[in-house]
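K.L.:
pasting the structure only:
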């Protein structure tokens, strides 16, 4: 008869995996809290810069929609100046970085820890953009072409003296008048010759 052997003991389920998953969740939550804190800190610093730009906003026309000056959220908050230029915070979270997105990549225009310095650089940028926009409009408004065309036209009206009086008579009228005076002159001349001949007795007796 076979000897009864004891059954091997089944180990109790390990809680190491559950503990690891729980620890990973806690770490992820902490990292998320840190990211949120960093994001809020960046947003607060950009709001300080936005307050520095209030005098510039007051000087711009109310109907000028070329510039944004809008604060966006997302993983990295940005203070947008226009469609391409914006301000972000550098990795040290204390330095303002004024950048412009171009087709060739991101171009850094200025960096500083003082918001007043970045506000001055933004003011210079806005002024240059306004001048560039006016030059672009000047190429298409046609004012220069119209002035040049007027300069090429002869100024006959300005050169001719102003005539005051009745309108000029047609040339046919002048011809009729001249012909009439010529006939009158011939008649007067013939009459004078006839009178002179009669006085001298040169006319034959009747």
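P.N.:
Thanks, I have it. Treat the numbers as computed from the prediction; the structure is a model and nothing was measured. Residues are numbered from 1 along each chain as shown.
K.L.:
drop to CA atoms for contacts and neighbour counts, all remaining ones
P.N.:
Fine.
K.L.:
Can you tell me which helices and strands the top helix by length along the chain packs against?
P.N.:
Longest helix in the chain by number of residues (criterion: DSSP state H): helix 16-52. With contacts defined as 3 or more CA pairs under 8 Å, 6 or more residues apart in numbering; DSSP states H and E, helix 16-52 has these neighbours: strand 78-80, strand 85-89, helix 115-140.
K.L.:
Output those in JSON lines, with distance to residue 51 and mean neighbour count appended to each entry.
P.N.:
JSON lines is the format used below for the helices and strands packed on helix 16-52 (distance: least, CA to CA, whole Å; neighbours: other CA atoms under 10 Å):
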{"stretch": "strand 78-80", "distance to residue 51": "11", "mean neighbour count": "22"}
{"stretch": "strand 85-89", "distance to residue 51": "14", "mean neighbour count": "23"}
{"stretch": "helix 115-140", "distance to residue 51": "9", "mean neighbour count": "14"}
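K.L.:
structure B:
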């Protein structure tokens, strides 16, 4: 128990020392106009915000390459959330500015002097990006389309059952689900009528021919 207490006290002391160093950098920058001190103060403030966001970064998958949570240096220090969004300090060096780069230009998502307020907005942004990515995966894999389209489900035959139109009994056999045409009986009646008319006309022609031949003989 004594060793554990010493470890906890040591960690807390290290955390308090780091916070004290950041506070000293910020105080020194406020008393000086040196560019280096101002950059150090900006970086110190962003480190405070990074500490607020540490629990969020730890909950993400270590292999997830969508988010960065990386602090970059240079003339302007930035805390990168992902490839398009980052937090920077405003011109007053006290206001956190959470921005995102888009095709239409830079969009400011939130501005605040409180790191906790900015951290809450960043957490909401991360959650929205995760939901957007999951929806994009659901659309591209095609599973949701097959599962959500009732018409597609009706056209898909069950496994092991062939569609009725594909069942044939021979190379020249008709498809089993074809319905006989309703006009077949009508065509038969019309053909029979024309046959009777032909018989009557033929008999009349033979009778006329026989009468004419009898007159000539007489």
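P.N.:
Cool, the structure landed. Predicted model only: the values in this text are computed from it and were never measured.
K.L.:
Now the TM-score, please.
P.N.:
Once the chains are laid over each other, their TM-score by TM-score structural alignment, normalised by the length of structure 1 reads 0.57; 127 aligned residues with a CA RMSD of 2.0 Å.
K.L.:
Could you tell me the angle between the longest helix of structure 1 and strand 85-89?
P.N.:
130 degrees (axes from the mean of the first three to the mean of the last three CA atoms, to 10 degrees).
K.L.:
which is the next helix or strand following helix 16-52 of structure 1?
P.N.:
Per DSSP states H and E, the first helix or strand lying C-terminal to helix 16-52 of structure 1 is helix 54-59.
K.L.:
Give me the mean distance between that following helix and structure 2.
P.N.:
Superposing on structure 2 and averaging over aligned pairs (mean CA distance after the TM-score superposition for structure 1), helix 54-59 of structure 1 comes out at 0.9 Å.
K.L.:
which outside residues touch that helix?
P.N.:
With contacts defined as CA atoms under 8 Å, 6 or more residues apart in numbering, helix 54-59 of structure 1 is touched by residue 123.
K.L.:
can you tell me how far the residue nearest the centre of structure 1 sits from residue 95 of structure 1?
P.N.:
By CA atoms, centre = their mean, structure 1 has its centre lying nearest to residue 133, at 3.0 Å. Plainly put, residue 133 of structure 1 is 30 Å away from residue 95 of structure 1 if you go by CA to CA, to the nearest Å.
K.L.:
Run a quick neighbour tally on residue 61 of structure 2.
P.N.:
10 (other CA atoms under 10 Å).
K.L.:
Over to the one 10 residues further on?
P.N.:
Here the count is done by other CA under 10 Å, and residue 71 of structure 2 has 16 residues near it.
K.L.:
swap in the one 5 residues further on?
P.N.:
Other residues near residue 76 of structure 2 number 12, with proximity taken as other CA under 10 Å.
K.L.:
excluding its backbone neighbours, what's nearest it?
P.N.:
residue 39 (7.2 Å; CA to CA, 6 or more residues apart in numbering).
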